[in-house]
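# Please work out how this folds:
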Amino acid sequence: MSVEIRQLRYFITVAEELNFARAAKRLAMAQPPLSQAIRNLETELGVQLFDRTRRPIALTRAGRALLAEALPIIDQLAYVVEATRRAGTSKGGHLEIGAVSAAQLGILPKLLRVFHTAYPDVQIGIDDITSSHQLAAIREGRIDIGFLHSPAYDPVLETRLVHREGLSLVLPTTHRLSSLSSVEISELGSETFIMFDRAESPALYDQITGLCRAAGFRPRIRQHVNRFTAIISLVAVGVGVAVVPASIERMATSGVVVPSIDNPLAFCEIHACWRASETSTEVRNLLSLIEPA
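Predicted structure coming up:
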């Protein structure tokens, strides 16, 4: 059996018009070839699709069944064709982005605003994913590009430094240092810390603990929490203090203050990461808009 898309289009048009002459006019063809095409389709399927003894003609039970199945097929085909054309001309498509919280609050809003202005038909998805999970998602094709805290040392991936920002403290408003706009990390040697798991973002974790060790102490970590919103909430109720990327200040709630850290080495990085074999027009267009860090 070999039913062609063209035959289904002809059939749907006749089914909508219930008149071969009007259907032929809509299809910009002569009536005899249209009638022959429908007869060939009926022969191919082994059923009669139209009752031609009635005026106007009517769909048979088999014809009604075919119409119900053929309409979504043609609609889906039209969608596939349009999506393919739009993707090929950069006028459409989809871009799935993974990003750590600091990227979502820092570099991404401005970058995506420019991207959306240039490519308004591209659908953008943003997934809140930790650095380590982004690498797996990029390799497996679940996201197209990631924004994470460290470069990827993997031959199948490419990375680019795109943003650098300072680190800040999160302190409860009742803390002895809460009135200061800038704090030296050495002042926190006696504090308990709330941190995220190292496995979630090794580079950022090592940057923070390295600052503490350079100041002469090892941070006493009371609790590991993998969401900055939860970290801020725990600081607010006095469970401990935290070190976070400066952009996280935008998440701050009542009950905390977010002074900067007085240390030129107190910074973190955001790297863009994508598959080295990536051919997506959307990814390349986004990368072209990123200014060097």
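
# Please count neighbours and contacts with C-alpha atoms only from this point.
Will do.

# how long is stretch 136-153 end to end?
Start and end residues of stretch 136-153 are separated by 13 Å (Cα to Cα, to the nearest Å).

# Following up with a second sequence; could you model it the same way so I can compare the two?
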Amino acid sequence: MDLQQIKYFLALADELHFWKTAEKVHITQSALSRQIQALESDLGIQLFERNKRNVKLTPAGQFLKEKWTRELTEINYIHQFARQIHLGENGTIRIAHPDSISGSLIPDIVSRISQTFPKLQIELVQVLYENQQEFLSNYKLDLVITRDKNEAKGIRFEKIYTDNLALVVPDAHRFRTAKDLSKEQLANQKFILPVKDEGSSYNSLIQQMFESLDIEPDVYLHSEFGSTIIALVRKGFGIAILPDSYIDHEIPGVRFIRLPFKTDLYLSWRVDDNNPVLANILKLIRGI
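So this is what the prediction gives:
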């Protein structure tokens, strides 16, 4: 017994006519008859009652028609699902991203993915910098969007976007524009900055910015998450340096002053990952 014999049986069970069924399934009538006889022999069950005028199902045949119809529908669905996975149209993609693009690039990325691959499941997570490489290597993540270059062995990265750094101040702060930012004024401010991660190119960029301004910042608070930093700024605990993409979060009580310093966004993924889902998503994100 094989799947094709079951398909022949179900076709005959619908038509109850050998000649019409044979024509429908594109085989000869004698070949169809042999297939049904072989199926009955394998099962040890008579499936049809036949005479020169009529073909009808036996009670056992009727039972198998109902059961196999449901099973075949499920099998066809499984095969279709497998084809979609093979083509990168189904399954799950796990993407880590920085908090800063939650209100800007991430909605655009999700929109593109959901419109192009509506059956694809998307998991969005935020991961500490020191865990990104480990999670990629251990298949806990498929793709990382980060402000840091990941030059580790087995990881590939490429730049996809550039935005500016911005000074974040409370609405009532006297700093209004970039022209207000003198070395002397900035030196008197308390800063809230990201956690210092060794090897982080983003942290190095912030340090380079302060060095170019010849400022040693008075830093008394650090946080891994930009949303927390902004909340602290709003409460008057200090000012901060963050990517200006946070503007899209539309957070009340703070003002962003764009600075002439660029910060890049990178895609990182496993070099040896041949998952078609990942390949499709990379094409979409690169096009943003």
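
# Stretch 101-115 of the second structure: which residues count as buried?
I101, S102, L105, I106, I109, R112, I113 (16 or more other Cα atoms under 10 Å).

# got these as TSV, with secondary structure and distance to F237 of the second structure columns?
As requested, these are exported to TSV (DSSP: H, G, I helix; E, B strand; the rest coil; distance: Cα to Cα, whole Å):
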residue	secondary structure	distance to F237 of the second structure
I101	helix	24
S102	coil	24
L105	helix	29
I106	helix	29
I109	helix	34
R112	helix	39
I113	helix	39
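
# In this model I97 seems to touch G125 of the first structure, though I could be wrong.
Yes. Counting by Cα atoms under 8 Å, G125 of the first structure touches I97, with 5.9 Å between them.

# Comparing these two, which shows the higher neighbour count?
I97 (22 against 12; other Cα atoms under 10 Å).

# Look up the closest residue to the more buried one, ignoring the ones flanking it.
For I97 of the first structure, ignoring the flanking residues on the chain, the nearest one in space by Cα to Cα, 6 or more residues apart in numbering is I126 at 4.8 Å.

# what sits against that neighbour?
For I126 of the first structure, the contacting residues are E96, I97, G98, A99, by Cα atoms under 8 Å, 6 or more residues apart in numbering.

# Name the helix or strand for the second one, please.
Secondary structure from DSSP states H and E places I97 of the first structure in strand 94-99.

# K56 of the second structure too?
Assigned by DSSP H and E, K56 of the second structure belongs to strand 55-57.

# and L77 of the first structure, what pairs with it in the second structure?
Aligned by TM-score structural alignment, L77 of the first structure pairs with H79 of the second structure.

# all helices for the stretch 101-250 of the second structure, in order.
Here the stretch 101-250 of the second structure has its helices, by DSSP state H, counting those that start in this stretch, at 105-116, 129-137, 183-187, 201-212, 226-234.

# As a markdown table, those helices with distance to R94 of the second structure would be great.
What follows is the helices of the stretch 101-250 of the second structure, written out as a markdown table (distance: least, Cα to Cα, whole Å):
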| stretch | distance to R94 of the second structure |
| --- | --- |
| helix 105-116 | 12 |
| helix 129-137 | 10 |
| helix 183-187 | 40 |
| helix 201-212 | 23 |
| helix 226-234 | 21 |
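
# what about the aligned residue in the first structure for Q133 of the second structure, distance to R26 of the first structure?
Alignment note (TM-score structural alignment): Q133 of the second structure maps to L135 of the first structure. As judged by Cα to Cα, L135 of the first structure and R26 of the first structure stand 53 Å apart.

# more neighbours, the two?
Shown here are L135 of the first structure and R26; by other Cα under 10 Å, L135 has more neighbours (25 against 13).

# what about S277 of the first structure, neighbour count?
9.

# That one pairs with which position in the second structure?
Match for S277 of the first structure (TM-score structural alignment): D272.

# Just give the closest residue to that match, not the sequence neighbours.
In space, and not counting its chain neighbours, D272 of the second structure is closest to G154: 7.2 Å by Cα to Cα, 6+ apart.

# Quick check, V144 of the second structure in contact with L278.
No. Counting by Cα under 8 Å, V144 of the second structure does not reach L278; the two are 11.3 Å apart.
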